[in-house]
Each structure stands twice: as C-alpha cells, then as structure tokens.
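Undergrad: I would like to see how this sequence folds:
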Amino acid sequence: MALVAELGDAISPEINRRVRSLTDALEQGGVPGVFDFLPTYRSVLVYYDPLVATSDEVQDGIKLLLQSAQSTGAGARNVVHLPTLYGGDLGPDIAFVAQHNGIDEQEVIRMHSGTDYLVYMMGFSPGFAYLGGLDERLATPRLQSPRTEIPPGAVGIAETQTGVYPVASPGGWQLIGRTPVKLFDPARERPVLLNAGDYVRFVPIESRERYDDILRRVDAGEYVVDVETEAAES
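TA: Have a look, this model is predicted:
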C-alpha cells in the first residue's frame, strides 16, 4: 500500500526542505510499517505494509515526524562546483539560447554561472539532478527534434529548467556547455555525485586545454570535486 504526503502546493526551496526533512526521518525508521518512499519536488510517496500499520497510523507517524523536523530548522548546505566549458562544439546551442532571449553568448554564460541551483530531487536516469533556480531570462524551448544521443556531462536548458546529463542518452535540451566531472560513476564508492538538498554552482572553464586537463584528471581518478559548505540561510 502507499500514500502521498503532500507538503505544499508550490515548488519552492522551503517546501522542498520539508520534503528532505521527512525523507531523512523516514530513513531512520521513524514510522512503523513504512518500508520505502519516493521524494519529489513537494511531496513524498510513502510505501507501507498494511499488515503492520494502518493508513491512519502511518499518517499520524508522518505528522509527528514533520513536527519534530520543523523544530530543528535548516542545517548547512553543500555547494558542489561543476567546472563547465561553455559554447563551441561542447555547447552547440548556446547561440540559439542567446538569440532567443535577446542577449549575447557571454551574457548567457554570466547569468547561467551566476546562480546556485538547488537539487530538488534525483531521477530520470542514474545521477540526474532536477535543479531549480534558472534565471527566467534564460528560459528556452526544447529542440523540435531531439538528439539521438547526448554525451555525459552535457549542460542544457529546457524551458525553465537547467541540468546535466549524467550518462549518454537521447534528449531534447538546448546544450550550452559540458562539464568534465562525472555525475554518475558506477566504479566510485558513491556512484552518484549529487544528492537532493545539495546546490550546484557552474564554474566557467576558460579554455579547451583546461577542460581536457580536468577530464584527464577525472579519468585518472585524481580530480577532487570542490564542495563548499555554507551556513544555511535563516
């Protein structure tokens, strides 16, 4: 059996923080009968065993967890820096994004790299992060004809979203750059780089040579991703 815990009717960092607080508490085994859960932007799908707990008992347990989570407040946040080479053959659609929004390519880079993006949730493919916070002045429609394969690390924009393809896959996002960092690597102890609640900061790479150097270090297992810990906003 399953039920949905709706924590708000909008997509916002505050509501998503409550989602993460609830999932953290559920992960600690806070509600008898619950054996799995799936967080989204503003809700949590909770699976439970009806032979162990009733729907009302699970709902009461969730309410208690939420009350406890509200009293603890928000903790520090992790900002994961993703070096990114914008434009050129690695960002073939940056000119269209610029033209569509009436700005130049350098302004696209400045605006896109000038925001810290909240990871609302993970999904779609291994390591794919749903990011929030794209400047509305960069919003651009998807490609009319999706590409059959997009390489891992490709950074794109689709409507009001931006994101990074963690693995090779088809897709219709407008590609504006690429990061040499692996968001998903099954050979790592922790295959997925990002987690819900993290923030992503795209850091422009100044040259293809620098990109290739970072890529070599990533492939050799020598590159350490910069993760900055910041105090949470009140």
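
Undergrad: Please count neighbours and contacts with C-alpha atoms only from this point.
TA: Will do.

Undergrad: Name the residues of stretch 64-74 that are buried.
TA: 65-66, 69, 74 (16 or more other CA atoms under 10 Å).

Undergrad: isn't residue 175 right up against residue 156?
TA: Yes - between residue 175 and residue 156 there is a contact at 4.2 Å, judged by CA atoms under 8 Å.

Undergrad: Between these two, tell me which one has more neighbours.
TA: Shown here are residue 175 and residue 156; by other CA atoms under 10 Å, residue 175 has more neighbours (30 against 23).

Undergrad: That one: what secondary structure?
TA: strand (DSSP: H, G, I helix; E, B strand; the rest coil).

Undergrad: Identify the residues contacting it.
TA: 90-94, 154-157 (CA atoms under 8 Å, 6 or more residues apart in numbering).

Undergrad: where's it relative to residue 16, distance?
TA: Residue 175 sits 27 Å away from residue 16 when distances are taken as CA to CA, to the nearest Å.

Undergrad: and for comparison, fold this next one:
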Amino acid sequence: MSPAAGAPRLLPAGDRAWLLEAPDDAGARRAPRFARELTEDPPTGVEDVLPAARTVLVTLRPGADASAVAREVLRRWASPPAADEAAFAASADVVTVPVRYDGEDLADVAALLGTSPEDVVAQHTGTTWECAFVGFAPGFGYLRSPDGRLNVPRRAQSRTAVPAGAVALADGYSAVYPRRSPGGWQVIGTTAAVLWDVDAEPPALLRPGTGVRFVREEDA
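TA: The predicted structure is shown next:
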C-alpha cells in the first residue's frame, strides 16, 4: 500500500501477513508500543504481532479480510500514541534490574564516549529504557533509550562466551544476556535478574514495550 507523507509503509508478507515499516526514527521508537497495543487489543482477524527494529509483522488468521486489517492498522497508527515518553517512564509496566557495574568493558566504553566510567553508569541508570524487540536468544531484549544515549560499537573481537546476566551495550542498544553464549557486545556490568524462565508465565521478563530501569545493586 502506498503511504501518505509521514505514514508507515504496509507491505504484504506472504499470503496472510502485513509488514508495517516505520517511516522515520520517531516511528521506530513508537513501533514496540504500537505492537503491544495491537497485541492487547488485536483488530478482528489478527493472529499475532511481532515487532523488530523498525517494523511490526502483523499475521492474520486464515480467512481474515486482509484489506480490512490493513485499513484498521493504519487507522490506529494515525491516532495519537497512547502514551508519550513521560507517561511511559512513569507507567507501572517498568521492570527494575539491579546491576553490579563491574563489566570488563566499562573503561573502554567510557573511553569511546570521551567520559568517565562513573558517568557511563550515571547515564545507564538515569533513564527508562524500552524493550524494542526480542531476538538473538530467548529473553534477549534489545533495549532502546529515548535519547539514544550510550551509543557505542560492538567489540572488535567477539567473546566465545559471555556469562548469563551480563549487562551490555552495542549499536545504540543495551541488553542483558539471558544465558551463557558467544557475543560481541560491550559488557559494563552483571545482574542476578532472571531474564528467561520456562516455568514462569510469561517466561520472558522483558517483552516489546516493557520499560526497564537499571539501578546500582547497592541502591536496589
């Protein structure tokens, strides 16, 4: 479907799905919350909603009216967002993650940003991050800050094993490794928080649209 100026593109994905593509950076920041709104109040005919970095995949039920779903998705996008940044940060759906800032890469991150390790910690704990999408491993949430702070590249050399609970930064995101795995993100700390538990409901601590506040472990 051809978008109007400032509107997202809605592209067919297979025979019963639409891929909503955010029109700009502001739209990309809105996408996870929009996906959550669609999940909690799905339009008639919608089976599943899956956000990514700049897109939202809307899967239809068999026999659904694809055109009607497309119109409703675009109508909802054109409506004012349910919450602005301030309201989101103050909402109840914010997970607190205590962190011990003892990461091997903390000093390197500070050097990359031209600041001190203490300032990196202050910036990391001084905002409400938002889970934009989940990928890489079950429970691995890509967390985005509203002001794009602490944007550093991945390590030049990936590690063969990053421990579970490692708190890291890369490419404008922060994340917590839910399990031991290879990885190239810059590790700035560790947490005992459980990000993925198959016996929990839901099993993932973080879902797209969830807010995250990092706090120093001694302040928790």
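
Undergrad: which of the contacts of residue 175 of structure 1 does structure 2 keep?
TA: Among the contacts of residue 175 of structure 1, the ones still in contact in structure 2 (both residues aligned by TM-score structural alignment, their matches' CA atoms under 8 Å) are 91-94, 154-157.

Undergrad: Out of the contacts of residue 175 of structure 1, which end up buried?
TA: By 16+ other CA under 10 Å, those give 90-91, 93-94, 154-157 as buried.

Undergrad: got JSON lines for these, with secondary structure too?
TA: Shown next, in JSON lines, are those (three-state DSSP):
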{"residue": "90", "secondary structure": "helix"}
{"residue": "91", "secondary structure": "coil"}
{"residue": "93", "secondary structure": "coil"}
{"residue": "94", "secondary structure": "helix"}
{"residue": "154", "secondary structure": "strand"}
{"residue": "155", "secondary structure": "strand"}
{"residue": "156", "secondary structure": "strand"}
{"residue": "157", "secondary structure": "strand"}
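
Undergrad: want to try TSV for those residues, with distance to residue 190 of structure 1 as columns?
TA: Formatted as TSV, those follow (distance: CA to CA, whole Å):
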residue	distance to residue 190 of structure 1
90	27
91	28
93	32
94	32
154	21
155	22
156	24
157	27
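
Undergrad: Now flag whichever of those is closest to residue 78 of structure 1.
TA: When these are ranked by distance to residue 78 of structure 1 (CA to CA), residue 155 comes first, at 20.1 Å.

Undergrad: contacting residues for the equivalent of the closest one over in structure 2?
TA: Using TM-score structural alignment, the partner of residue 155 of structure 1 in structure 2 is residue 167. Listed by CA under 8 Å, 6+ apart, the contact set of residue 167 of structure 2 reads 99, 103, 174-177, 187-191.

Undergrad: Could you pull up the residues touching the alignment partner in structure 1 of residue 208 of structure 2?
TA: By TM-score structural alignment, residue 208 of structure 2 lines up with residue 196 in structure 1. With CA under 8 Å, 6+ apart as the criterion, the residues that contact residue 196 of structure 1 are 20, 118-122, 129.

Undergrad: any idea how far the spatially closest residue to residue 160 of structure 1 that is not a sequence neighbour is from residue 62 of structure 1?
TA: Nearest residue to residue 160 of structure 1, sequence neighbours excluded (CA to CA, 6 or more residues apart in numbering): residue 139, at 4.7 Å. Going from residue 139 of structure 1 to residue 62 of structure 1 by CA to CA gives 37 Å.

Undergrad: again, but for residue 51 of structure 1
TA: Taken as CA to CA, the span from residue 51 of structure 1 to residue 62 of structure 1 is 18 Å.
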